[in-house]
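Colleague: one predicted model, sequence on top.
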Amino acid sequence: MIFGIPHELKDHETRVGCGLVPHNVATLVAQGHTVYFQKGVMEPAGVPDEEFLKAGAKCVDTMEEVYEKSDFIAKFKDMTEGDMKMPFKRGQIIMTAFHMAEGTAKPEQVKALAEAGVTCISIETSRYPDGSRAMTRPMGEIAGRTAVLLGGQYLQRQYGGSGVSIVPIIGARRARVCILGGGHAGMCAAQVAEGMGAEVVVFDVNIQRLEYLRTVLNNTALRAMSEQAFAEEVAKADVLINCIYAYPGMKVPVVTREMVRSMRKGSVIVDLEGEGIIETAQYTTISNPYFIEEGIVHVGVTNIPAMVPASANESYSAYMFPMVQDIAKYGLKEACKRNYVLKSCVMMVDGKVTQKEVADSQHCEYVPLDPDTML
């Protein structure tokens, strides 16, 4: 199989697709596969091209060349306008985070990918057999933990923050952190926040999840979601961290403008999941990470783990590369039969949308995946 690693076009994106760091590239090459990488592909993460060349990969100058030469495109973040201009090939596998199941309609992108006849594997929709998210876990951990650090940073006065310290100071009140969502990212955020000495409260709709969190969190208040209780806690929060996605049919916003106005001026909102959940939120970038609305500092960076690429790439490759190896060894059809997680995230085959949550979000027909007849 011929693998290709193109540059990521998202602002300051430093992670490499599918865990194809140099030592994993060396494994693929040793198994008889070919790997092309675009010149400078991991230099933003501090990894020079020489590391890929030592691993046996071949360097090309342009992104177009990567797509033209490769059977399998290893990306990380969602397809930008520039990515969608690439010379796709029918039957080509593109593995990345397409982010098409979160309620934001992308009809032109769906149409273009369908007409190109590519096979799309959407890693952020992958699931374990119990229904929990799979390949988002390592990045959710980093995003959740780092969100608390960002909240503490932007509380500082030079950013327009209130000047409250995220860590305890003798004689001063402790900072209060409110976390929306007790999933993996929310749990990790709570662990860091309580470890730093803040007062922490987590809201979730799932009582069983809250029961589990009690076993791993020692000094965090765990509350069932209700609009009134949540609004009261938002008003008291120095840092509000959103860790939930919007989904088709969900009532949004969860955090209204009125709730934001109720917060103390200079408080901070860190939104891990992007538009929809918080009425005043906007996407921001690593280059321009924050803005102030209603007197509240908003941070809406959607690729927070790219701030720590050494850790992010190492962690992600441990999760992702075994799945890539299955595809390389068995081919996609047989790999999907052997690997539940892989099958769960095949999003599109030959123009057919094979994930119900994506079909619902993009308002198109859903065709259940049958590896024997479709791959």
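Modeller: Nice, thanks for sending it over. Remember, predicted model here, so these are calculated numbers, not experimental data.

Colleague: only C-alpha atoms for contact and neighbour calcs from this point on.
Modeller: OK.

Colleague: and the gap between the nearest residue to residue 278 once chain neighbours are set aside and residue 332?
Modeller: Distances taken as CA to CA, 6 or more residues apart in numbering place residue 255 nearest to residue 278, at 4.6 Å, with adjacent residues excluded. Relative to residue 332, residue 255 is positioned 42 Å away (CA to CA, to the nearest Å).

Colleague: flag every buried residue along stretch 31-42.
Modeller: 33, 34, 35, 36, 37, 38, 39, 40, 41, 42 (16 or more other CA atoms under 10 Å).

Colleague: report all helices and strands that the one helix or strand the third one maps to contacts.
Modeller: Pointing back at residue 35 there. Element membership of residue 35, judged by DSSP states H and E, is strand 34-38. When contacts are defined as 3 or more CA pairs under 8 Å, 6 or more residues apart in numbering; DSSP states H and E, strand 34-38 packs onto strand 2-5, helix 22-30, strand 58-60, helix 63-69.

Colleague: now do 10 Å
Modeller: Judged by 3 or more CA pairs under 10 Å, 6 or more residues apart in numbering; DSSP states H and E, strand 34-38 is in contact with strand 2-5, helix 22-30, helix 49-54, strand 58-60, helix 63-69, strand 72-74.

Colleague: return the distance of it from the chain's centre.
Modeller: How far strand 34-38 lies from its chain's middle: 24 Å, per CA atoms, centre = their mean, to the nearest Å.

Colleague: where do the strands sit along the stretch 51-200 of the chain?
Modeller: 58-60, 72-74, 93-96, 119-122, 176-180, 199-204 (DSSP state E, counting those that start in this stretch).

Colleague: dump those to JSON lines, plus distance to residue 139.
Modeller: Formatted as JSON lines, the strands of the stretch 51-200 of the chain follow (distance: least, CA to CA, whole Å):
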{"stretch": "strand 58-60", "distance to residue 139": "28"}
{"stretch": "strand 72-74", "distance to residue 139": "17"}
{"stretch": "strand 93-96", "distance to residue 139": "13"}
{"stretch": "strand 119-122", "distance to residue 139": "15"}
{"stretch": "strand 176-180", "distance to residue 139": "17"}
{"stretch": "strand 199-204", "distance to residue 139": "20"}
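
Colleague: spit out the contact partners of the spatially closest residue to residue 110 that is not a sequence neighbour.
Modeller: Of all residues not flanking residue 110 in the chain, residue 362 sits nearest, at 7.9 Å (CA to CA, 6+ apart). Contacts for residue 362 (CA atoms under 10 Å, 6 or more residues apart in numbering) come out as 100, 101, 102, 103, 104, 105, 106, 107, 110, 248, 353, 356.

Colleague: and with 7 Å instead?
Modeller: 105, 106, 107 (CA atoms under 7 Å, 6 or more residues apart in numbering).

Colleague: now, which of the residues you listed lie within helices?
Modeller: residue 107 (DSSP state H).

Colleague: now the contacts of residue 362 in JSON lines, with neighbour count and distance to residue 186?
Modeller: Below are the contacts of residue 362 laid out as JSON lines (neighbours: other CA atoms under 10 Å; distance: CA to CA, whole Å):
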{"residue": "105", "neighbour count": "15", "distance to residue 186": "26"}
{"residue": "106", "neighbour count": "14", "distance to residue 186": "27"}
{"residue": "107", "neighbour count": "12", "distance to residue 186": "31"}
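
Colleague: against that first model, consider the following:
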Amino acid sequence: MLIGVPKEIKTHEYRVGLTPGSVREMVAHGHRVIVQHDAGTAIGLDDALYTRAGAEIVADAAAIFARADMVVKVKEPQPQECALLRPGQVLFTYLHLAPDPEQAQALVDSGATAIAYETVTDARGGLPLLSPMSEVAGRMAIQAGAHCLEMEQGGRGMLLGGVPGVPPAKVVILGGGVVGTNAARMAMGLEAHVTVIDKSLNRLKELDFQFGSKLYTAFATRDAIEEHVLDADLVIGAVLVPGAAAPRLVSAQMVKAMKRGSVLVDVAIDQGGCFETSRPTTHAQPTYVVDGVIHYCVANMPGAVARTSTFALNNATLPFALALADKGWKQAMREDPHLLAGLNVHDGRITYGAVAQVLGYELFPPDAALAA
């Protein structure tokens, strides 16, 4: 199979779909790999490394999309990339279609087969290709939030951990999954006062056993969310419904009642965001202010630490990418129902239930796509 790796073009996105090490594995399996010029240069993965790994360097993205049987990316295809996709071509990347009807329609119109990292599952019910970036984003959320609390960023002028005689900032984390757990670890490491809110009692028990008295937990009710959010200095939105739009847990009225200079970091923004006042931002302009509250809603947070993120992502995606290349996407999915869960679009139809429901498409069952 001929595998193509284009350079990412989303604003301030420096990650790359395959590292030179991953390319070498692909070549060892008998595949050919073409990589766009300078695709990884920003993070120290220059063209010479890819050439030594066995890749062919090509000048532009148009050549990648024109030639490749499978395109491996990181972020969702931008409109100009969607226009280059063609029927029968496989796209393997993050998609986040539920809050993005324009992208969904563009992928439907392309006729390509689009497989989303974020909906591939594992035997334990986890999301193995989303998890590494959730770990990064959870840890980064605290860094970003602590920075936004500084006066120069418009914040309340608080040090997250306080100092002797001055209490620490109150950090509230909505969601106790991978993002929330990593955010909690970072915030507690900085000696903040940390509360995690989740609707799963079992998850709250697990967090309690893991972190003990350093962490406060609360069961997710409207009253609990309102009480803790209004008292918080920093709120991290870390909720996830796989493949679907994130629930809006914090209303505009609640934001208006928050402390002036407090901070919201919406890690769920890729799926539409969990604060009613959220809208996607970029690393170029990461924040905006609503009713005196700082909003950080960068849709590709791990892109700020692109080298770490690229290697962490490749560790997770490479086995699936190899399966798709070795067996073809249909056979690979017949043998692995967890990979089949990643199928979102095929031959002009939506094949993922949550996306079809949110965007109003008729669902084409993924099993039917395999049989087609």
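Modeller: That came in fine, so what should we check first? From a predicted model like this one, the values you see are computed outputs, not experimental measurements.

Colleague: mapped onto the second structure, which of the contacts of residue 362 of the first structure hold?
Modeller: Mapping the contacts of residue 362 of the first structure onto the second structure (both residues aligned by TM-score structural alignment, their matches' CA atoms under 7 Å) leaves residue 106 still in contact.

Colleague: between the contacts of residue 362 of the first structure, which is closest to residue 14 of the first structure?
Modeller: Looking at the contacts of residue 362 of the first structure and their distance to residue 14 of the first structure, the nearest is residue 106, at 24.6 Å (CA to CA).

Colleague: for that closest one, which non-adjacent residue is spatially closest?
Modeller: Leaving aside its chain neighbours, residue 106 of the first structure sits nearest to residue 362 (6.6 Å; criterion: CA to CA, 6+ apart).

Colleague: report back the residue of the first structure that's furthest from centre.
Modeller: residue 171 (38.9 Å; CA atoms, centre = their mean).

Colleague: any idea what it aligns with in the second structure?
Modeller: Aligned by TM-score structural alignment, residue 171 of the first structure pairs with residue 165 of the second structure.

Colleague: residue 65 of the first structure and residue 88 of the first structure: what is the separation?
Modeller: Residue 65 of the first structure is 11 Å from residue 88 of the first structure, by CA to CA.

Colleague: again, but for residue 3 of the first structure
Modeller: According to CA to CA, residue 3 of the first structure and residue 88 of the first structure sit 14 Å apart.

Colleague: follow-up on the earlier one: dump the strands of the stretch 51-200 of the first structure to a markdown table, plus mean neighbour count and distance to residue 164 of the first structure.
Modeller: Formatted as a markdown table, the strands of the stretch 51-200 of the first structure follow (neighbours: other CA atoms under 10 Å; distance: least, CA to CA, whole Å):
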| stretch | mean neighbour count | distance to residue 164 of the first structure |
| --- | --- | --- |
| strand 58-60 | 18 | 49 |
| strand 72-74 | 24 | 42 |
| strand 93-96 | 22 | 39 |
| strand 119-122 | 25 | 40 |
| strand 176-180 | 27 | 10 |
| strand 199-204 | 23 | 13 |
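
Colleague: of all the ones you listed, which one comes closest to residue 343 of the first structure?
Modeller: That would be strand 119-122 among the strands of the stretch 51-200 of the first structure, by CA to CA, at 8.8 Å.

Colleague: for that closest one, packing partners?
Modeller: Packing partners of strand 119-122 of the first structure (3 or more CA pairs under 7 Å, 6 or more residues apart in numbering; DSSP states H and E): strand 93-96, strand 346-349.

Colleague: so who does the alignment partner in the second structure of residue 95 of the first structure touch?
Modeller: Matched by TM-score structural alignment, residue 95 of the first structure corresponds to residue 92 in the second structure. Contact analysis of residue 92 of the second structure by CA under 7 Å, 6+ apart lists 71, 72, 73, 114, 115, 116.

Colleague: can you tell me which of these comes closest to residue 319 of the second structure?
Modeller: Taking those together and measuring to residue 319 of the second structure by CA to CA, the closest member is residue 72, at 12.9 Å.

Colleague: so how far is residue 301 of the second structure from the closest one?
Modeller: Distance from residue 72 of the second structure to residue 301 of the second structure, counting by CA to CA: 20 Å.

Colleague: before we move on, back to that, map the residue nearest to residue 278 of the first structure onto the second structure.
Modeller: Match for residue 255 of the first structure (TM-score structural alignment): residue 250.

Colleague: likewise residue 73 of the first structure?
Modeller: When the second structure is aligned by TM-score structural alignment, the residue opposite residue 73 of the first structure is residue 71.

Colleague: I'd say that match and residue 5 touch.
Modeller: Yes: Residue 71 of the second structure lies in contact with residue 5 (CA atoms under 7 Å); the separation is 6.0 Å.

Colleague: how about residue 21 of the first structure, what's its match in the second structure?
Modeller: Checking TM-score structural alignment: residue 21 of the first structure goes with residue 19.

Colleague: longest helix in the first structure, by residue count?
Modeller: Under DSSP H, the first structure gives helix 309-338 as its longest helix.

Colleague: now that helix: how far from the chain's centre is it?
Modeller: The mean C-alpha position of helix 309-338 of the first structure is separated from the chain mean by 17 Å, CA atoms, centre = their mean.

Colleague: that one maps to which residues in the second structure?
Modeller: Counting by TM-score structural alignment, helix 309-338 of the first structure sits on residues 306-335 of the second structure.

Colleague: tell me the buried residues in that stretch?
Modeller: Buried residues in stretch 306-335 of the second structure, counting neighbours by 16+ other CA under 10 Å, are found at 306-307, 309-314, 316-318, 320-326, 328-330, 332-333.

Colleague: contact partners for residue 175 of the second structure?
Modeller: For residue 175 of the second structure, the contacting residues are 196, 197, 198, 238, 239, by CA under 7 Å, 6+ apart.

Colleague: OK, contacts around the second one?
Modeller: Contact analysis of residue 197 of the second structure by CA under 7 Å, 6+ apart lists 173, 174, 175, 176, 217, 218, 219, 220.

Colleague: do the third one as well
Modeller: For residue 198 of the second structure, the residues meeting the contact criterion (CA under 7 Å, 6+ apart) are 174, 175, 176, 204, 218, 219, 220.

Colleague: can we see that at 8 Å?
Modeller: Residues in contact with residue 198 of the second structure (CA atoms under 8 Å, 6 or more residues apart in numbering) are 174, 175, 176, 204, 217, 218, 219, 220.

Colleague: among the residues you listed, which lie within helices?
Modeller: The helices, defined by DSSP H, take in residue 204 from those.

Colleague: among the contacts of residue 198 of the second structure, which two are most distant?
Modeller: 174 and 204 (11.7 Å).

Colleague: what's residue 57 of the first structure aligned with over in the second structure?
Modeller: For residue 57 of the first structure, the aligned residue in the second structure is residue 55 (criterion: TM-score structural alignment).
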